[in-house]
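>>> Kindly return the folded structure for what I paste below:
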Amino acid sequence: MSERTVLLLGSTGSIGTQAVDVIARTPDKFRVTGLSAGGSDLAALARQAIALGAQAVAVADPDAAGPLFAELTRAGADAGLRQMGVEVLAGPDAATRLAARGADVVLNGITGSVGLGPTLAALESGSTLALANKESLVVGGALVAAAQQRPGQVIPVDSEHSAIAQALRSGSRSEVRRLILTASGGPFRGRGRDELKDVTPDQALAHPTWSMGPVVTVNSATLMNKGLELIEAHLLFGVPVADITVVVHPQSVVHSMVEFADGSTIAQASPPDMRLPIALGLSWPHRVPDVAPPCDWSQATAWTFEPLDEEAFGAVRLAREAVAASPTHPAVLNAANEECVAEFLAGRLGFVEIVDTVARVLDEHSGASGPLSLEDVLGAEEWARARAHELFARR
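The predicted structure is shown next:
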């Protein structure tokens, strides 16, 4: 594999920092030309830019341009650079403007539906999109499909979808019977709905397997993350939601599976380490040697699988209903959930009320018909966020 240029969006987040680690280990394979981040840790962003030799840095906070330039100057001086030639972009659309410049690969590790603009810009630039921002696909599936310029332009980075992409290489799409998404079950696996009513934010943030940002961690606790991943799998692989099954696998070693028409099931297994799917997203279809440790077959081990309790964890059912309802219902699902998670983390909404409130907002949404436009998506999101806050105020 020849050297690939990379734009890394969301570089200071969980996915971004692990991607930086992968790239730093393999300097002969990847060259970072630009980075973006929200702006909460300008010093870390500046250190990344200097260490990786990025030509441009984008920050979402419009007031952060000056402070970021100062941090870049400081980081450059610490690295012994006499001249710091990094361009700074600032503002809500800074990541989109950076993605539009293109590279061999754009890794979108931004959290939330704000990643939709950069996703579309990366695709329209002709770049291969390594997609860790599932929300942009969930809320704008038709828009993302329309923006693609060639088959295989989107490479999934979520561990589940990376596993499916790998397993699909074992047969043709016409031979696929169903996809099986695995879920760790989160910190509350085995609890009934009544046992979840007093869950605190600290408890929800204590994921038993993965280290992730707060929004994704809470989504994993409610299993909303798995609902979003079900929609993402449906859109990425063209498989009806009725043919996608979610099973609970607490060990998080089998990352997902594909069942073929002859009864064979192909699983991808590895210890839980996001560097593996990140590296595959950057290098697809090639593999980066020794990017993550393999399973240790010298030790006794056991893997278990169990059905999902959809009465206690109703988010996956909501995701199926959203897909069936209208093209804008998935955007409403995601937007309402983002507002509910923020309210929960602030201590103003109960844990079970997250999914309950999302369900009510979904039920009230009339949906869009005809070809989906960006305005439709943005309007549906704006309505969902406003309606969620109206429901918060009435509690």
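>>> switch to C-alpha atoms for all contacts and neighbour counts from now on
Fine.
>>> Go through stretch 268-280 and flag the buried ones.
268, 270-280 (16 or more other Cα atoms under 10 Å).
>>> Inside helices: which ones of those?
Assignment to helices by DSSP state H places the following of these there: 275-280.
>>> Reformat these as TSV; add distance to Leu181.
Output for these, formatted as TSV (distance: Cα to Cα, whole Å):
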residue	distance to Leu181
Arg275	19
Leu276	18
Pro277	15
Ile278	18
Ala279	21
Leu280	19
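>>> State the pair within those residues that is farthest apart.
Farthest apart among these by Cα to Cα are Arg275 and Leu280. That separation is 8.5 Å.
>>> all strands for the stretch 251-395 of the chain, in order.
Secondary structure of the stretch 251-395 of the chain (DSSP state E, counting those that start in this stretch): strands at 254-260, 265-269, 306-307.
>>> and among those, the most buried is which?
strand 254-260 (a mean of 24; mean count of other Cα atoms under 10 Å).
>>> How far does the host helix or strand of Val106 sit from its chain's centre?
Using DSSP states H and E, Val106 maps to strand 105-108. Here strand 105-108 is found 12 Å from its chain centre; the criterion is Cα atoms, centre = their mean, to the nearest Å.
>>> packing partners for the helix or strand that comes right after it?
Sequence-wise, the next helix or strand downstream of strand 105-108 (DSSP H and E) is helix 116-124. Judged by 3 or more Cα pairs under 8 Å, 6 or more residues apart in numbering; DSSP states H and E, helix 116-124 is in contact with helix 94-100, strand 105-108, strand 128-131, helix 134-139, helix 141-147.
>>> Next, the structure of the following sequence, for comparison with the previous one:
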Amino acid sequence: MKKLTILGSTGSIGVSTLEVVSAYRDRFQVVALTAGSNLELLKQQIEAFRPGLVSVLNADLAMQLDRMLTGPKPEIHHGVPGLIAAATAGESDVVVAAIVGAAGLVPTAAAIRAGKDIALANKETLVTAGRIIMDLVKEKGVGLYPVDSEHSAVFQSLEGQSRKDVKRIILTASGGPFLNLPLENLLRVSIADALNHPNWSMGQKITIDSATMMNKGLEVIEARWLFDTPAERIAVNIHPQSIIHSMVEYADGCVMAQLGVPDMKAPIAYALTYPERIPTGVKPLDLTALSGLTFMAPDYRRFPALKLAYDALAAGESMPAVMNAANEVAVEAFLKGKIGFTDIATSIARTMDNHEPRSIATVEDVLSFDLWARGKTRELLGLS
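Purely as a prediction, here's the structure:
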């Protein structure tokens, strides 16, 4: 039986992971869960899966959760120390890293140091600290299995192939809700408009990132580290149907692709059971029912955030961490109605312009640049 820790159990990836676990109680046991402030859902998860340890955002929420629970209670932790306690829980074999944002870096790094295999859904861990994390994975000899549908597709398309034969990786993107919106109308996009993703059901932050295509930019940087592939060999194609999740092109001109309906349970299950495949309940793909599959190159005028991600990767060192932090602040400001949709990319660019890349050698270095970028972005937006 494989024992799991789920970091971010009340988010969309965490919920889907527990759906997979629920269908295979004989294969998986949940030993630890972490959440932010969604105590009601966390309470239901505790009652259903009986983890021995849970962690929430802060001490007040920990006390509230303690009062909500009846019968046998897990250990209740909070804050960053709680995340680390969950990530390093002695019983756990695999840590599902599903926290959104740079907050996932510290517990994921702690889990790797503790010798845990990682099912990685937190792309920011590699965006901000790619070289550090991949060196740590090698040092500890742990497995790192991608959960994002795009990276899972690349992972699957590389199976059984020689890496020296890879010409390029092609990540697909839906294009989000504004793919065909006149450019001038982007200035008037509402929060509700931006949260209306055409294909995927995700949390608010990731949905906004999909609308700006920063999400794809983060995935480009993640792919650079996951698959040890330079940026010039990582392309992005807009594929509105979200049926082909990504592709690998080989030196002989052949392209390997992974197809499936948009449902995260499939890549989650593959990460948890690799190299096995198990039934997931995901609806089979009926190719005869498809009207067509289309692809196009992204327009940087419409999606400047994607270009910023490539720029950050080219600059290297601390710049991706700075870009990511600026994006997190800008998206939060947009969701609070403090800036417009197009201001997200503009504010990221301004923060990047104010930063000279610096070398990073430790997770602590990354956190310091993350903190600087958050402060600078707030200052530039007049939010300080």
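>>> just to revisit the earlier point, ok, which of the helices and strands packed on helix 116-124 of structure 1 comes nearest Leu8 of structure 1?
Taking those one by one with Cα to Cα, strand 105-108 is closest: 5.1 Å.
>>> what span of structure 2 lines up against the closest one?
The alignment of strand 105-108 of structure 1 onto structure 2 (TM-score structural alignment) spans residues 94-97.
>>> Measure the mean distance from that stretch to structure 1 post-superposition.
Compared with structure 1 after fitting, stretch 94-97 of structure 2 deviates on average by 0.6 Å (mean Cα distance after the TM-score superposition for structure 1).
>>> give the contact list for the aligned partner of Asp365 of structure 2 in structure 1.
Per TM-score structural alignment, the equivalent position to Asp365 of structure 2 in structure 1 is Asp376. Residues near Asp376 of structure 1 by Cα atoms under 8 Å, 6 or more residues apart in numbering: 328, 368.
>>> roughly how far apart are Asp376 of structure 1 and Ala331 of structure 1?
Relative to Ala331 of structure 1, Asp376 of structure 1 is positioned 10 Å away (Cα to Cα, to the nearest Å).
>>> ok, Gly101 of structure 2 touching Asn327?
No. Between Gly101 of structure 2 and Asn327 there is no contact under Cα atoms under 8 Å: 9.8 Å.
>>> ok, these two, which is more surrounded?
More neighbours surround Asn327 than the other of Gly101 of structure 2 and Asn327, with 27 against 19 (other Cα atoms under 10 Å).
>>> what lines up against that one once you look at structure 1?
Taking TM-score structural alignment, the alignment pairs Asn327 of structure 2 with Asn337 from structure 1.
>>> can you check Gly79 of structure 2 too?
Superposed on structure 1 with TM-score structural alignment, Gly79 of structure 2 falls opposite Gly91.
>>> do Leu380 of structure 2 as well
In structure 1, Leu380 of structure 2 lands on Leu391 (TM-score structural alignment).
>>> rewinding a little: I'd like to know which of the strands of the stretch 251-395 of structure 1 is closest to Arg97 of structure 1.
For Arg97 of structure 1, the closest of these is strand 254-260, at 33.6 Å, according to Cα to Cα.
>>> Give me the mean deviation of that closest one from structure 2.
Per aligned residue, strand 254-260 of structure 1 averages 0.4 Å (mean Cα distance after the TM-score superposition for structure 1).
>>> Now do that strand: which range of structure 2 does it align onto?
Counting by TM-score structural alignment, strand 254-260 of structure 1 sits on residues 244-250 of structure 2.
>>> now what about that stretch, what contacts it?
149-151, 153-154, 157-158, 165-173, 255-260.
>>> again, only this time at 7 Å
For stretch 244-250 of structure 2, the external contacting residues (Cα atoms under 7 Å, 6 or more residues apart in numbering) are 149-150, 153-154, 157, 165-172, 255-260.
>>> again, but for stretch 133-145 of structure 2
The contact list for stretch 133-145 of structure 2, computed with Cα under 7 Å, 6+ apart, reads 109, 112-113, 115-120, 126, 271.
>>> residue in structure 1 matching Leu285 of structure 2?
Per TM-score structural alignment, the equivalent position to Leu285 of structure 2 in structure 1 is Cys295.
>>> which residues touch that match?
Cys295 of structure 1 makes contacts with 270-271, as judged by Cα under 7 Å, 6+ apart.
>>> show me what contacts the closest residue to Ala331 of structure 1 other than its chain neighbours?
Distances taken as Cα to Cα, 6 or more residues apart in numbering place Val139 nearest to Ala331 of structure 1, at 4.0 Å, with adjacent residues excluded. Contacts for Val139 of structure 1 (Cα under 7 Å, 6+ apart) come out as 113, 330-331, 377.
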